[in-house]
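Enquirer: Okay, here's the prediction I keep looking at, along with the sequence it came from:
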Amino acid sequence: MDRLFLSDKLTNAELTQIARSLNDNYHAFLLDVQVWELIKSVVPSDIYKSEIQPLKKKFVGHKIVNDIVMNYYMGEKKVKYHLAKQFINRPNEVSLFEFNVGSSRLDFARINGHSYAYEIKTELDSLEKLEKQLIDYSRVFEYIHVIVHPKHYNKVYDLVPEHCGIATYNSEKSNFPFSYKKKRLLNPNIEPLTQLQTLTVKEINSILKIFGIEATSLTRKEKEEKLLESISPPKINHLFKEHIKMRFQKRWFHICNHIEEIEPIDLQSFFKSTIDPALIYYKNSSIV
C-alpha cells in the first residue's frame, strides 16, 4: 500500500503519540478485527473516518499499523528491521533476535565463522545500561557493535571499550543507511564458562557426547566444569558458535524465505514463531 500521509492532518507530536501507542499495544498475531479496533482507539475519530477507515476493505490492519509506526515512530523495531535486512540470505550465516547473556538481552546477533553482537540505542533510549550490557556481550561474542542515533554518538564513544565498534543510522533517508564510525576489534574478553552457560542442557549434553565424556549423574554446573577441564577455550568458542547457529538456523531461514511478505515491525515475532505470514495477514481473520 502507499504510505499514509497524515502529517498535513496532525501535528508531529500527535503523530508520534499515535505511533507510540500502536507500537506499544500492537502484536503481530492479533486478529485483523482486533488490529482495526486498536487503530480506531488511538487515532482521532475524524481522521480515522476520513483517512483510514476507507482502507479497511482492502488492507489488513497490520499494514496500517506498520505504515504508521515505521514512518512516525523512530523506535528500536525500525532500526532492527533495517539492520536485519542487510544480512538476508548470506551463505553459511545465521542471524538472531533477542539473545540472553547474563542479565542482559542482546538486540541482534550474527553467527558465521565468527560471532557478532549488535546493541541498538535509538534517540528514545537511555544509555544507562549500556556499559553493563557491553561487559556481558564481551564475555561471549568475538565482535561487538553499538548501533546508535547520531545524537548519542559522542556519549557512546566515551562509554564503549576499545574493541567495540560504533555505527550510526540516518532515519531521514528512505534506505536508512548505516555509517560505521568506529572500527570493531577482536574482543579479548571472551569467557568460556559464560559461553557454556548460554547453551541449553541439550546442547551441553551434545558436546559431552561428542567428546566421550560420561556425565549422566552430574549436575549442570558439574557438566560445565567438566567441559572447562577437558576442552580448550578456542574449541569452546567454536562449539558455542556452532550450537547457537544450529539452534536458530530454522528461524532465520524462515525470515529469509518470507522477508518480502512480513511487515517490518513484525519481523521478530515471525522469527520466534516461524508461522506462515499468509495465516496472519488474512483479511477475514476475524471469522477464522
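Expert: In hand now; what should we look at? Numbering: from 1, shown residues only.

Enquirer: contacts, neighbours, all on C-alpha from now
Expert: Will do.

Enquirer: Which helix in this protein has the most residues?
Expert: If you go by DSSP state H, the chain has its longest helix at helix 233-258.

Enquirer: ok, and for the helix or strand following that one, which residues are buried?
Expert: Remark: after helix 233-258, the chain's next helix or strand is helix 267-273, criterion DSSP states H and E. By 16 or more other Cα atoms under 10 Å, the buried positions in helix 267-273 come out as 267-268, 270-272.

Enquirer: before we move on, what about stretch 180-198?
Expert: Buried residues in stretch 180-198 (16+ other Cα under 10 Å): 182, 184, 186-187, 190-198.

Enquirer: Equivalent analysis for stretch 166-182, please.
Expert: 166-169, 171, 178, 182.

Enquirer: Can you give me the buried ones in stretch 248-258?
Expert: 248-249, 251-256, 258.

Enquirer: same thing with stretch 103-119?
Expert: Quick answer for stretch 103-119 (16+ other Cα under 10 Å): 104, 106-111, 115-119.

Enquirer: Specify which member of the residues you listed is nearest to residue 91.
Expert: residue 111 (11.0 Å; Cα to Cα).

Enquirer: ok, now which ones touch the closest one?
Expert: Contacts for residue 111 were tallied using Cα atoms under 8 Å, 6 or more residues apart in numbering; they are 93-95, 241, 244-245.

Enquirer: dropping in the other structure now:
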Amino acid sequence: MRDSDIRQALTARLATKYDSQPDTQIRHELGLCAGRTRVDVAVINGHISGFEIKSDQDKLTRLELQAELYSRVLDRASLVTTGRYLDQAAEMIPSWWGVWLALPGERAVRLRNVRRGSRNPSPNPFSIAQLLWRDEAMALLRERGSHRGLSKAPRWFVWERLAETLELGELQAEVRRVLRTRVDWPTRP
C-alpha cells in the first residue's frame, strides 16, 4: 500500500468529518520546529491534530524523531500505518498518540481506528510559536505591546518573546486562529 493511497483515504475521511465546519483547515505537509519535520496531514480547528503516514514503502528510521517533534507542538497526533508496521511503530510513539490501521479495500484504502488518542500532556510553547511566520508573531506581540526591540531581530527572538509573553492556552488559541485564517499557504506539490 502506497503513501498516496493512504493519504487519499485519510484526506477524504477528514474532509467528510469536517465538511460542515468552515473554520477547520486541512493541510498537507505542515512544517514543525522551523522545518525540522513535516506533518503529513494536519487538521487545524479548536485543536491542531497531526497524522503521520507510514506506508509499506516507508522506513521507521525517522519515526522516533518525528514523534518527539510532533509532541512539542500538536494537541493531538495519530499514526496511520499498514499491518506491516502496526506493532513496531505503535511501540515507538507516545501513549497519547492515536493509531489507525490502513487496510486494502475493494476500491480504496479503508481506515480503522486501533488506538484512540488523547490530548498532548506536555506541549512546548516555543515550538508552538514557531508555527507562525515572523510577521504573524510580531503582530501578536504588537497587540500586547511586547514588540519593543524586535523590529530587526531574527525570528528566533520573536518566537521566544511570544512564548514568554503569552500563557500556553492563549498562545495555542492565537496560533490556531492565525493558521485557520492564513490565506497564502504554500500549496502541496
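Expert: Sure, I can see it. Everything numeric here is computed off the predicted structure, so don't read it as measured data.

Enquirer: Mark which of the buried residues of stretch 180-198 of the first structure are part of helices, please.
Expert: Per DSSP H, those map to helices at 192-197.

Enquirer: Farthest-apart pair in the buried residues of stretch 103-119 of the first structure, please.
Expert: 104 and 111 (18.6 Å).

Enquirer: could the buried residues of stretch 248-258 of the first structure be laid out in TSV, adding distance to residue 136 of the first structure?
Expert: Output for those, formatted as TSV (distance: Cα to Cα, whole Å):
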residue	distance to residue 136 of the first structure
248	20
249	23
251	24
252	24
253	27
254	28
255	27
256	28
258	32
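
Enquirer: Name the residue closest to the centre of the first structure, please.
Expert: Nearest to the geometric centre of the first structure sits residue 97, at 3.8 Å (Cα atoms, centre = their mean).

Enquirer: So it: helix, strand or coil?
Expert: Here residue 97 of the first structure is strand, with the state taken from DSSP: H, G, I helix; E, B strand; the rest coil.

Enquirer: next one: residue 147 of the second structure
Expert: Strictly by three-state DSSP, residue 147 of the second structure counts as coil.

Enquirer: Need the nearest residue in space to it, chain neighbours excluded.
Expert: Leaving out its chain neighbours, the residue that sits closest to residue 147 of the second structure by Cα to Cα, 6 or more residues apart in numbering is residue 141, at 5.0 Å.

Enquirer: So what does that neighbour match up with in the first structure?
Expert: By TM-score structural alignment, residue 141 of the second structure lines up with residue 208 in the first structure.

Enquirer: how much space between its match and residue 219 of the first structure?
Expert: To residue 219 of the first structure, residue 208 of the first structure is 13 Å away according to Cα to Cα, to the nearest Å.

Enquirer: Residue 126 of the first structure too?
Expert: In terms of Cα to Cα, residue 126 of the first structure sits 39 Å off from residue 219 of the first structure.

Enquirer: hmm, back to that, which one of residue 208 and residue 219 of the first structure is surrounded by more residues?
Expert: The residue with more neighbours, out of residue 208 of the first structure and residue 219, is residue 208; 19 against 10, by other Cα atoms under 10 Å.

Enquirer: now the more buried one, what's its secondary structure?
Expert: Under three-state DSSP, residue 208 of the first structure comes out as helix.

Enquirer: Show me where the second structure has its strands.
Expert: Counting by DSSP state E, one finds strands in the second structure at the ranges 25-32, 37-44, 48-54, 76-81, 98-103, 110-115.

Enquirer: buried ones in the lengthiest helix in the second structure?
Expert: Using DSSP H to define each element, the second structure has its longest helix at helix 3-18. Neighbour counts using 16+ other Cα under 10 Å place 3, 6-7, 9-11, 15 of helix 3-18 of the second structure among the buried residues.
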